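In: structure for this input, please:
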Amino acid sequence: MQTRTVERVETWESRPFSGGAAALASLSDADFSGAVVADDVWLFFVNGRPVGVAGGTVDDVAASAGTAYEAPDLSLPLLFAMQEADGETRAQYYTNDTPLTETDATLEDAGFTGYVELSEDVLSGDYYVAYYGGRSLPVAFVGNAPEVVTGADAFERAADEVGVYEVVSVDLAFPDLPEVEADEAGAAAGAAVDVASDGDAGADTEALTGTADTTDSDADDAPADADTDDPLDATAALGGNPTADGATDDRATERPSVGASARDAGGPSADTPADAVREPESVGKSTAATGRRPTDSEAPRPSADPPAEAAVEEEPTARAMPEEEEDTVESADAEAAEREATRVPALAPEEDDIEPAAADATDSDADGPTDGEASAGASAASHGESEGRVETLRRELATREKRIERLEARLADAEEAVAARERDLEDVRAERDDLRGTVERLEERIATLEADLEAAKPGPGDLSPAEALAGTNLFVRYESKADPTLDDLGEAEQSEIDANLTLEHHTTFDASGATVDGEPYESFLESTAAYRFVSWVVRGLPREVLESGHSRGLADLYESIPEIDRAELDGTVELEGETGEATRHDFDVVLRDRMGDPLVVAALNTSRDPVTGAEMEALTDAASAVGELADSLGGALYVTASFFEPGALEVAGDATASGGLLRRSEKESYVKVSRKRGYHLCLVEDRNGSFHVTVPEL
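Out: Have a look, this model is predicted:
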């Protein structure tokens, strides 16, 4: 038993079931519609007729006590019994291609037995239409906490939905109830008397109000087989209008549209006779008298075969058929009706017209005039019409087969395209995963760099090396003017001069507490190449010139040293020419006198790369430009921590050639910028913390 079915049944009104064949007989006599559960075995009733059992047998239900659940609508137990009967799915359709209303009309016309389920790709709920002998009973379970909707409202909602629905053919079992034992006969008789009394009272009421079509005497005179072999009475299930002879004329008239009253499965209409939904009174009386339900030999039982589509009146002129022929015809009709009820008809009405056409031809032959010529003409016309319709259907079938082939080809192409897209999707997903990994690594790298940058940000007093040097000036000062100074070069000991000489610094910023890249400013300054160069010029260079005997050859440079008052680091020389145009030239170090005139300029190369010819030419050009305007310039020095390329030496040689290298002169490595002006060009190497003059060679 499906769990969902159990949950839905348990919401119905319930009452205890005492067990036993008599209790089942009482439910049957009371036209009970619902389910009886005993010992996990479920027995479904529709209008008092068992239509299916799940989880066991009817005897299992009779052997135990349990619960009887009365259905709010007879479509529910019929549907659940069909679902438990393991029907066969005969077709599947999409509502946009084949509307549910079209399928419903075809199934009703074919006398179909089974159900239609619309639940796939439908979000609002589950929709069903149960069929018995072509009669439809719609039911819907709408919403998350399903609301049960039946009748026309259920069908209208189903017809408005879009999704895939299945057509399931079902062969109901119609199990028989067990015989009532002798000790249970009294209880069964009492229940039957109550039912019969209720029936008589209902009939009397209908007779008084004028709503009944028959009287009690008519019911007594009715034959035992007047009851339809159908647990779903036509008028009770569909609310159809009865004809004069008590049969519904739904099948003979045009099928009502969606939402018509013919779909209202809520109960019998006002025009429905009371005895149309219960067994004949004679059966009830027989039960009451004997204390047990009539057997198959005593009274007719409802048949599992679907009822005939419409009542056929007997022709007044029809002659009686022999009993054997009549039995044969009835048997053939029953087999044809069963085949028609269990098969799934084609949804195109034309496809179901072949057999009816043949049947029409047969009926035409049987019902036609006895005149041979008229009968032959009618038969030939009917046969010709059938042949034409068959040919038309064949052409339509061929057209549909071609369309199916085209659709199958399109489906194959679509499936191939989907497979290709899926492969592309896998590649994209793999690439996405790789990119995610790359992004994660880059984000980690960015976070690390941001942290390093934050740590490297200068504090309130932290400076960059360039800022620190540009804002620093060094001053040549002495402990005592009475002690030897640079003016005493050649007369006093160099060591005494060095001991008295000091280098003081002045900054454009607050040097107290200042740092350069996190290093205290004082220690940073003394470790720079510029500071060490200035200290060497005022201490070491005079000693080397004197000791090597080049004081006369480098006289302009040597004589400029005592005049040095301050050293400008990362300095600029600004001079105004004869035309009044100011020129600017930048040097790493500018040594000036008290008046600020340039005495010595220098370029420093602190990298491991050698000095190139272009770099040397830049220094000589700038120094020559200064020398043309400043008489005070005595020397230009290029200092490198690496070495000088041949090109640099060649540029230096060319610059000093006019100053006396190629002609007799006392001035060494001298660059002559005018007839009376010039400067000494010296090349210095900074190795292992000490400076050595390489040009000129000392």
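In: from now on I want contacts and neighbour counts done on CA atoms only, so please keep to that.
Out: Fine.
In: find the nearest non-adjacent residue to residue 155, please.
Out: Leaving aside its sequence neighbours, residue 155 sits nearest to residue 138 (CA to CA, 6 or more residues apart in numbering; 5.6 Å).
In: in what helix or strand does the one you found lie?
Out: Here residue 138 sits within strand 135-142, counting by DSSP states H and E.
In: now do residue 541
Out: Using DSSP H and E, residue 541 sits in helix 529-548.
In: next, the structure of the following sequence, for comparison with the previous one:
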Amino acid sequence: MDAEILDVVTEWETRSVGDGVGGLYELADGEFSGAVTDDATWAFVLNGRFVGVFDGDVHDFEDASLTAYVAPDVSLPLLYAMQAGDTEVRGQYYSNDTPLTDIHDTLSAGSFVGYVELSENVLSGDYYVVYYGERSLPVAYVGNSRRLVTGDEAFDLAADEVGIYSVVDASIEVVDLPERPDDATEPVGGAVAASADDSDDPSDDEDVTVASSAVSETAEDETPESSSEDQPAESSSEDAPSTADAQSDTASEFEALGAMSGVEAESAPTEDESAEDEAVDADASVDDMTDDASVESVETDEGEAETVDTEPTPDVAFGASETSDESATDEADAADAETEAETTETEETVTETADDAELQRLRDELDAARDAKADLEAERDRLAGERDELRAEVDRLQARVTELEAEIERLETDEEPARTLDSAEALAGTNLFVRYEDRADGTLEDAVSGSLAPDDLRQNLRLDYHTEFETESAHVDDQPFETFLRATPEHRFTQWLLLSLASEIRRADARTELTKLYDAIEDVDRIDFHGTVDVTPDDAEESEAAPTETFDVVFRDKMGNSVFVAAFDDSRDPTRASPIQSLVENAKPVSDALPSFAAAFAVTTSFFEADAMEAAVDATRGGLFSRSSRRSYVKRSRKTGFHLCLVEARDGDFFLTVPEL
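Out: Okay, the predicted model is just below:
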């Protein structure tokens, strides 16, 4: 489990609890909220329900001595159970573009199980909103003091922050407890369903009643009154089993979360209301159609009336033509002549305009054709130039091929001269890579999880090397390079760290105290001898020279980030405090720059003097009031730090002296 979660949980107040399965049932019956552990396996408990078991299973608690940590708020066990389990980031949003309140409304309206985390680019603290179904639990750690804030205050603080928040999908499964011991008679609060009549403590019934009442009152306040046709549905809901009788249902197990968070599901409209709304809409549509038809009818009638009123009667029209026949004929002849003249003039104007437009169109086409011709000529010249350049390149490459073929022929006929290197030059130009004969037969990840034996890992894992020089004819200290490499303390230390250290920590039951070191072993992908680490801070100017630190061995992950570093003292004299202090000072900027950095190793081929041991203790002392569960840990900040390990090499093997297993 994550070391940061362990640091927070171990600072909670503890309470007494019995050993073994009886202790688990004691927590379940008492509706306990918090965490319980046997120093190896951890479980989170919410209102007596075991919502997650990690680093083992629930059977590990049988006959074990237990320690219970009381959560300061019910949201924390649920949040940490989600973070420690399987999660998937569904999306990341910038609060200025997508406010937290908008995404909160969406997640609260659905059956979402997970949490929202607002911590990236936020300096004031870490903010979370935990969702289970239609309920939410806000929680926040504010300021450098990590002050705990919950409820509406925590949500308001998160909504006012500016940063990047992540929507994380998680899974929660209530864990069944082992069979209750014969001497325990109380009902199980977790996975075993129990009737409310089996409890002799009236306070349990009162708690359930109060929670149910709070939910009911809130629902009544927020739900509009239903029509009388909804009353049968209400009666059937009253006949349903109570919350206490349905504790085995996962949804009802978290009924109390809804009351505590203040979030209730909005009542869906009833079938009668929906039907009534549909009827109203239908009536409105019919009315609109009727009104439209009426308007059309009126308009038609009015149009006909106007036509009738404006038509002159035949008698009146006929009489007027008789009295003005001669004058009308003269006027008509004059109008026809004038109209013919205007028509001729208009036709001539239209013809001239059309000719001008056609001429302009042809000119535009000619200009476009000339431009296209010029472009094609330029493209032709460009392609001809490229052709000439390519022909010259072909000739140059053919000459180079001839030269290389001649060189190959010469090298094949001549004996390659031997090359002699000193040990420092050979190691500085060598890198190791973690590879496997067959990944299906087991990897470092399998060994760290405990599913692969060390001997099986040793048979499948291999360390391939890459050098900056030819190795076939290279000799170091009068030995072939490969023989020299495998005999060096650096190479043997690398094998010990990858093949044996994880199993030694697991056998000593020290996984919790060395979590960061233990979990980082599986991330090692490449090893540099005499390697350098870039420790440039994030806020450094681009023009500044990048600061680096150099170590005898640097272990890196697939992205090239440093995971471990090691400093060697191969003299026969005992190692004193000075090399330890130098290693710590060089490793501190690495930890500050790389959160993935997990441990620094001081390796001696002799042994450590007392002042060296004291220097290690001084460097890893966390302070007078430190309650950290990590051993031999140099803490740099709330989220950064590294383990300091002292290793002695004797008789071809390595022994971890600090921390002592």
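In: overlay the chains and give the TM-score.
Out: In this superposition the chains share a TM-score of 0.35, using TM-score structural alignment, normalised by the length of structure 2; 240 aligned residues with a CA RMSD of 1.7 Å.
In: thinking again about what came up before, residues touching the residue nearest to residue 155 of structure 1, list them.
Out: Taking CA atoms under 8 Å, 6 or more residues apart in numbering as the criterion, residue 138 of structure 1 is in contact with 75, 127, 128, 129, 130, 150, 151, 152, 154, 155, 263, 265.
In: can you lay out those residues as JSON lines showing neighbour count and secondary structure?
Out: Below are the contacts of residue 138 of structure 1 laid out as JSON lines (neighbours: other CA atoms under 10 Å; DSSP: H, G, I helix; E, B strand; the rest coil):
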{"residue": "75", "neighbour count": "26", "secondary structure": "helix"}
{"residue": "127", "neighbour count": "26", "secondary structure": "strand"}
{"residue": "128", "neighbour count": "26", "secondary structure": "strand"}
{"residue": "129", "neighbour count": "25", "secondary structure": "strand"}
{"residue": "130", "neighbour count": "23", "secondary structure": "strand"}
{"residue": "150", "neighbour count": "25", "secondary structure": "strand"}
{"residue": "151", "neighbour count": "26", "secondary structure": "helix"}
{"residue": "152", "neighbour count": "22", "secondary structure": "helix"}
{"residue": "154", "neighbour count": "24", "secondary structure": "helix"}
{"residue": "155", "neighbour count": "26", "secondary structure": "helix"}
{"residue": "263", "neighbour count": "25", "secondary structure": "helix"}
{"residue": "265", "neighbour count": "25", "secondary structure": "coil"}
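In: nearest to residue 477 of structure 1, of the residues you listed?
Out: Nearest to residue 477 of structure 1 out of the contacts of residue 138 of structure 1 is residue 127 (CA to CA; 107.8 Å).
In: nearest spatial neighbour of that closest one, chain-adjacent residues omitted?
Out: residue 140 (4.4 Å).
In: and if you look at residue 83 of structure 2?
Out: Nearest non-adjacent residue to residue 83 of structure 2, counting by CA to CA, 6+ apart: residue 170, 7.6 Å away.
In: count of residues packed around residue 433 of structure 1?
Out: Around residue 433 of structure 1 sit 12 other residues, with neighbours defined as other CA atoms under 10 Å.
In: check the one 3 residues further on too.
Out: Here the number of neighbours of residue 436 of structure 1 (other CA under 10 Å) works out to 12.
In: ok, residue 592 of structure 1 next?
Out: When neighbours are defined as other CA under 10 Å, residue 592 of structure 1 has 23 of them.
In: what about it, distance to residue 618 of structure 1?
Out: 21 Å (CA to CA, to the nearest Å).
In: what's the answer for residue 220 of structure 1, then?
Out: Residue 220 of structure 1 is 138 Å from residue 618 of structure 1, by CA to CA.
In: quick one: the helices in the stretch 251-400 of structure 2, in order.
Out: 255-261, 271-310, 314-323, 325-413 (DSSP state H, counting those that start in this stretch).
In: could those go into a markdown table alongside distance to residue 219 of structure 2 and mean neighbour count?
Out: Formatted as a markdown table, those follow (distance: least, CA to CA, whole Å; neighbours: other CA atoms under 10 Å):
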| stretch | distance to residue 219 of structure 2 | mean neighbour count |
| --- | --- | --- |
| helix 255-261 | 11 | 19 |
| helix 271-310 | 18 | 11 |
| helix 314-323 | 82 | 10 |
| helix 325-413 | 75 | 11 |
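In: put together JSON lines for those helices, with distance to residue 529 of structure 2 on each row.
Out: Output for these, formatted as JSON lines (distance: least, CA to CA, whole Å):
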{"stretch": "helix 255-261", "distance to residue 529 of structure 2": "55"}
{"stretch": "helix 271-310", "distance to residue 529 of structure 2": "75"}
{"stretch": "helix 314-323", "distance to residue 529 of structure 2": "120"}
{"stretch": "helix 325-413", "distance to residue 529 of structure 2": "31"}
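In: and those: which comes nearest residue 43 of structure 2?
Out: Among these, if distance is taken as CA to CA, the winner is helix 255-261, at 19.5 Å.
In: just checking, what packs against the closest one?
Out: The helices and strands touching helix 255-261 of structure 2, judged by 3 or more CA pairs under 8 Å, 6 or more residues apart in numbering; DSSP states H and E, are strand 135-142, helix 202-222.
In: now do 6 Å
Out: For helix 255-261 of structure 2, the elements it packs on are strand 135-142, judged by 3 or more CA pairs under 6 Å, 6 or more residues apart in numbering; DSSP states H and E.
In: next, count neighbours for the nearest residue to residue 467 of structure 2 once chain neighbours are set aside.
Out: For residue 467 of structure 2, ignoring the flanking residues on the chain, the nearest one in space by CA to CA, 6+ apart is residue 430 at 4.5 Å. Neighbour count of residue 430 of structure 2, defined by other CA under 10 Å: 18.
In: for residue 430 of structure 2, give its distance to residue 649 of structure 2.
Out: Distance from residue 430 of structure 2 to residue 649 of structure 2, by CA to CA: 22 Å.
In: with residue 634 of structure 2 instead?
Out: Counting by CA to CA, the gap from residue 634 of structure 2 to residue 649 of structure 2 is 23 Å.
In: among these two, which residue is more densely surrounded?
Out: Using other CA under 10 Å, the more surrounded residue of residue 634 of structure 2 and residue 649 is residue 634, with 25 against 18.
In: I'd like to know which elements the host helix or strand of residue 580 of structure 2 is packed against.
Out: Secondary structure assignment for residue 580 of structure 2, by DSSP H and E: helix 577-593. The contact analysis (3+ CA pairs under 6 Å, 6+ apart) places helix 577-593 of structure 2 against helix 610-620.
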